[in-house]
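[1] Need the 3D shape of this:
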Amino acid sequence: MNFPMNQREPMAMTKHNISLTARTSVLLAAFLALSASVASSTVPTVVPLPAGVTVRAVDGGQQYYGKFPNGLPASPNYFPVGIWFESVLAPTDVPLDRAAGINLYVELTADSNVQYIRDAGSYAIPSWTSPLASGFLLSDESDMWAGPGSASWTGNYPGAGTVCAPAESKCGYTVQGTLVNRAPANTMIYANYGKGVTFWESTAEAGQFVNNYQQVVSADNYWFTDPNICAPTEGGVMLATPRALTDSECRKASNYGWTVERTRAFVSPKGNLPVWAFVELGHPFTEASAPTITAPEIRAAVWSSIIHGARGITYFNHSFGGSCISQHVLRDACGAAIRPTVTAVNQQIAELAPVLNSPFVDGVATTSGVIDTAVKAYNGSFYIIAGSTQTGPQSVALNLKCGGGTSVTVLGENRSLAMVGGSFTDTFADSNAVHIYRVEGGNACGISGQ
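    Purely as a prediction, here's the structure:
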C-alpha cells in the first residue's frame, strides 16, 4: 500500500627435485586442509546428519547487504526493522522511532532529512536519490495498479490520469524497468508488491516482477485488517478449490508466513535474494467495518513471517480509518495500545539478530501439534521459533532428531522446560501464541551455525 501520497597464490616449492607426484600430494594435502578449515568455520556438521535433516543458509546469504556501497550493515547483528513512509523533519524524530526498535526507513516524505537518520545510526531506502541513502525504492504495488505487462507507461500514477498506453494495456514491467534506470549505480534496489504477485498472476508473470528489477523484495497482504482479503479471488487462492475463507481461516498470523513463502517461491534461483515482510500497525483501510490489528496479532504476524524466511520486517505505520486516524502510529497517541508490544518484539529481534541471520536446520524438528516452526543453529545451540496455527489452545510435543541438551529455555518468558530424549512439551493458547526456545547444552548434530 503506497500511502500516504506524496581468493592464494600457488604454494611455493623450496626444493626443485620433488617429483611431480610428490608435488601433487603436497598441493592436494594443502587444498584439503584449507577446505576443511573453511568448512569448519562456516557450518560444521556431524556427517551424516539424520535422514531428512538439511542445513540451509538464509536467503541471499548472511553477507548479502555488504555487496552494496553505502548499503545496509552486513553484520550478523543487524536485522532490518523498517517503517513505511515516515517523515523525518527534525533530529528528535528518529529517536522516537529508535525507541520502538525501528532501524530503517522504507520510503520517506520528500521533505525528510536523511542526515538526521544517519546521524542517529539508522538507515533509509527512499524512492528518491540521496548520497546518504542505503538503497532505492521502486514503485509500490505496480503489479496491481499497472499490471504484468510491457506496454508503454505514461509516467502517471493511479489517480493522475491514464497509466498505460494504450489505456487498457498493462505496463508494470515498464514502470519498474524505467525506475531502475533512475536508481544510482550499484545501489541496492527494493520493491514491494501486492495481490497481483501473491494472488492474481501466473508464476511467470509474478516471477518477472520478483526476479527482474530489485535485490530485496516483499509483498503486503494485510490478513488481519483487509476487508476484502478473505474472498475466493484473494485469500481463497491459497486453497486447492478457491472459496471465501472463514474468519478463523483468514484472520490468522500464520497467513503472513504464507505470504512470505508465496513470494519466496517465485525467486529464481531459489534463495537468491532476501524477501521481507509487511505487517500493519493500525487500521490501514478507510472502511469502518474493517478490523483494527491488535498487539498480539502484530507480534504473531512478525514471528510467522520470520519463521517462514523473512529477512526483514517493514511496518505499515498509518491508520486511514477506525477510531484514531494517524500517519505516525508508533509516535502518537493512536499507537499507545500496541507500542509496548511492538517495541518488545523489535527489541527481541535485535537481541536475536545473530540467530536470525544464522542457518536454518530443516527437518530436524517434528511436532505433535498444529504449529509452524523454524530451527536455527547458532553458536553450537539450536533455537526454535514456534507459532501456533490453531485457533484454540493446544499442548504440543516438540522432538529434535539430534537434540542434545537436558533443558530448554523459553526466551523472554522467564521459564524453562525439561528435555528428555530430545523431546519437550509446551502449551500454546491460541493462533497468536509464539514461543522461542533455546536448547541448552548444544545440539547433537554438531552444527555450529557461526
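[2] drop to CA atoms for contacts and neighbour counts, all remaining ones
    Noted.
[3] Three-state assignment for the residue positioned nearest the centre of the chain, please.
    Centrality entry for the chain: nearest residue to the mean C-alpha point is residue 310, 2.1 Å, by Cα atoms, centre = their mean. Classification of residue 310 using DSSP: H, G, I helix; E, B strand; the rest coil returns coil.
[4] do you know how far it is from residue 355?
    Between residue 310 and residue 355 the distance is 13 Å, computed by Cα to Cα, to the nearest Å.
[5] Name all residues that make contact with the residue nearest to the centre of the chain.
    By Cα atoms under 8 Å, 6 or more residues apart in numbering, residue 310 lies in contact with 260, 274, 275, 276, 277.
[6] Just give me the closest of the residues you listed to residue 406.
    residue 260 (33.6 Å; Cα to Cα).
[7] Let's see this one next, to set against the first:
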Amino acid sequence: MRRRHGLVTIGGALVAAAIASGGAVAAAPAVPVEAGEASVAGTRSVLHLPRVPWEGGSAYWSRFPEAHRAGWDRASFFPTALWYGSCNPDQYVFDKAHGINTYAQCNPETTYDGLAAARMSTLFTPQGQPARGGRVQVGTLLDDEVDGRYEVEEGLAHMRALARQYDVARTGRFTYANWTGSILTGDRSMKVSTDYYDTVDVNSVDAYLLSVPQCDWTYDGQWVGSRYRVPAVSSWSSGHVGLPISQTSCRTPSSYGKLIDLQLEVNRARGQRGPLWGVHEVISTGGSVNGYRQPTGAQVKAAAMNSVVHEARGLMWFSQAPDQADVSDCVSGDAFRDARVDPSSCGAANVAAVGEFNHFLQSLAPVINTRSFVWSFGPGTDTMLKVHRGAAYVFAMAQDGGHGTRTFTLPPGVTGRRVVVVGENRTLPARGHTFTDTFADETAYHVYRVQL
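    Modelled structure (predicted):
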C-alpha cells in the first residue's frame, strides 16, 4: 500500500447498462449448495432464487487451524483490520473501541502477550508467540504491491516461494497479499492477475479512488477513458450488468464495489472462490494538494459499505499519509494513534466514522456471513440480499454514485408489509410487494429488514 503513481493504459470503449425492472437475473446461474448451507432454516424453501458463488462465509476460516482457534469461523465474526497499528496497551483499547480486531502489521517490538491479552488477531508474528496454538497470528501477510514493484516473472517467483514457505500445512495459517490497482487494468493481462491471485488464500487491491486523482485519466486536457477493466456482472447479488469505473463517478464510494467486482472476475477466471477484502483509506494518502482530496467520514463509511454490498469478506483500513509537508496537509503514520493522543488531530473525525461503521458492520456479521441471493430490486439500486432467522435483509445504496428516491421490488417469498430500516429508528410500508426510500447523496446507504 505504498504511495505510488500508476501508468496510463487506454482500453476499449466504456459500456454501461442497467436492469430495467426488478426480477431474478438469468445471467447469474444457480450454484449448488455447499456443505452446511442447507442448514440455514427456511432459506432454500422460501426463496427459490439462485445463490452467489462464495467460499463459505465465516466457515471458510475453519480450514486454517490458527484462525479456527482464534474464533474467526464464528458467524458473529467479520474481519476489520488495520494495515499498520501502533500496537501498545493503550492503543489496543482505543482500536478495539473503534471496531478493529486485526493488525496486518505492527512495530517490530510488538509482543505476543500484549496482543493476546487484548484478544487481537495479527497477520504477522509478534515477539514471543508460540509456533502453534497461540490464538493471535491467524494468517500471514506475504507481501504488498508485488505486482507494482517487480517484473511479472520475478514477482511471481517471489510470491510462489513465499507461498511454499508459509503454506497452511506448515503454519496452520491462511496467507494474504495486497496488490496495486494496476492488476485490474489493461496494464496487466487476466493471466497475470490470476497467476498472482493463485499465490495466496486472501487477496485485496488498494486503489484509493476517493482521494487520488489517478482515475481521471486525461490527455491534453481531454478525457481519454478508464484504465480499469469493465466487469461483466456486478457483484452477482444485484445482478446488474457490470458498470465501469467512469469519469463521472470514479471518485465516489461506488467505485470501491466495482473494484470488488473486478476481483470477482479474477476469481471466476481462475476457478476459485477465495475471500476478497476491501481496502479503504481512513484519510487521504496525499492530503488535499496536487489533485488529492480529503474524504469525509461519510464517504469513507459509504465506500466500505459498497465493498460489502459487492461481497467483500473483510475490510482493511489504511490510516497513513506521507510525512512530507509539501505533499500532505494531513500527515500521519497512524491516524488511529493520532486520534487517541490528540482528539483534535486532522484525521480524528474520520477515525470516529470508521469506528461507527465497524461496529455497525459487526452487529450484522451473522447476516453478512450467510450466502447471498441473486435478485435485482429495480433500476438505480445497488444491493445485496440475505436471509437470516426468518427475515430478508437488503443492503442498499443508489447505483453508480447516484442519489434520490428508489423503489425496491421484493422477491417472491418475502411477504412482510413493514420494512425496518436497521439502525435508523424508522420503518417503511411495503405495498404491492414494493417499498420506496430516499438516498440523500452518494454516501447514503440503508439496511432493510423484512419478515418472510
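[8] in the stretch 1-150 of structure 1, which spans are strands?
    Secondary structure of the stretch 1-150 of structure 1 (DSSP state E, counting those that start in this stretch): strands at 54-56, 81-86, 104-108, 123-125, 136-137.
[9] Compare those and give me the one nearest residue 3 of structure 1.
    With respect to residue 3 of structure 1, and counting by Cα to Cα, the nearest of these is strand 81-86 at 7.3 Å.
[10] number of nearby residues for residue 224 of structure 1?
    Residue 224 of structure 1: 27 surrounding residues under other Cα atoms under 10 Å.
[11] Checking it next. Helix, strand or coil?
    Strictly by three-state DSSP, residue 224 of structure 1 counts as coil.
[12] and the gap between the closest residue to it other than its chain neighbours and residue 432 of structure 1?
    Computed as Cα to Cα, 6 or more residues apart in numbering, the closest residue to residue 224 of structure 1 that is not its neighbour in sequence is residue 251, at 4.9 Å. If you measure residue 251 of structure 1 against residue 432 of structure 1 using Cα to Cα, the figure is 10 Å.
[13] how about the contacts of residue 310 of structure 1 in JSON lines, adding secondary structure and neighbour count?
    Below are the contacts of residue 310 of structure 1 laid out as JSON lines (DSSP: H, G, I helix; E, B strand; the rest coil; neighbours: other Cα atoms under 10 Å):
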{"residue": "260", "secondary structure": "helix", "neighbour count": "28"}
{"residue": "274", "secondary structure": "coil", "neighbour count": "23"}
{"residue": "275", "secondary structure": "strand", "neighbour count": "28"}
{"residue": "276", "secondary structure": "strand", "neighbour count": "27"}
{"residue": "277", "secondary structure": "strand", "neighbour count": "30"}
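[14] Among the residues you listed, which one lies nearest to residue 399 of structure 1?
    For the contacts of residue 310 of structure 1, the minimum distance to residue 399 of structure 1 (Cα to Cα) is 25.5 Å, reached by residue 260.
[15] so which of the strands of the stretch 1-150 of structure 1 is the most packed in?
    strand 123-125 (a mean of 27; mean count of other Cα atoms under 10 Å).
[16] now that strand, how far from the chain's geometric center?
    Distance, stretch centre to chain centre, for strand 123-125 of structure 1: 16 Å (Cα atoms, centre = their mean, to the nearest Å).
[17] Equivalent analysis for stretch 404-421 of structure 2, please.
    Relative to the centre of its chain, stretch 404-421 of structure 2 is centred 25 Å away, using Cα atoms, centre = their mean.
[18] Buried residues of that stretch, list them for me.
    406-411, 414-421 (16 or more other Cα atoms under 10 Å).
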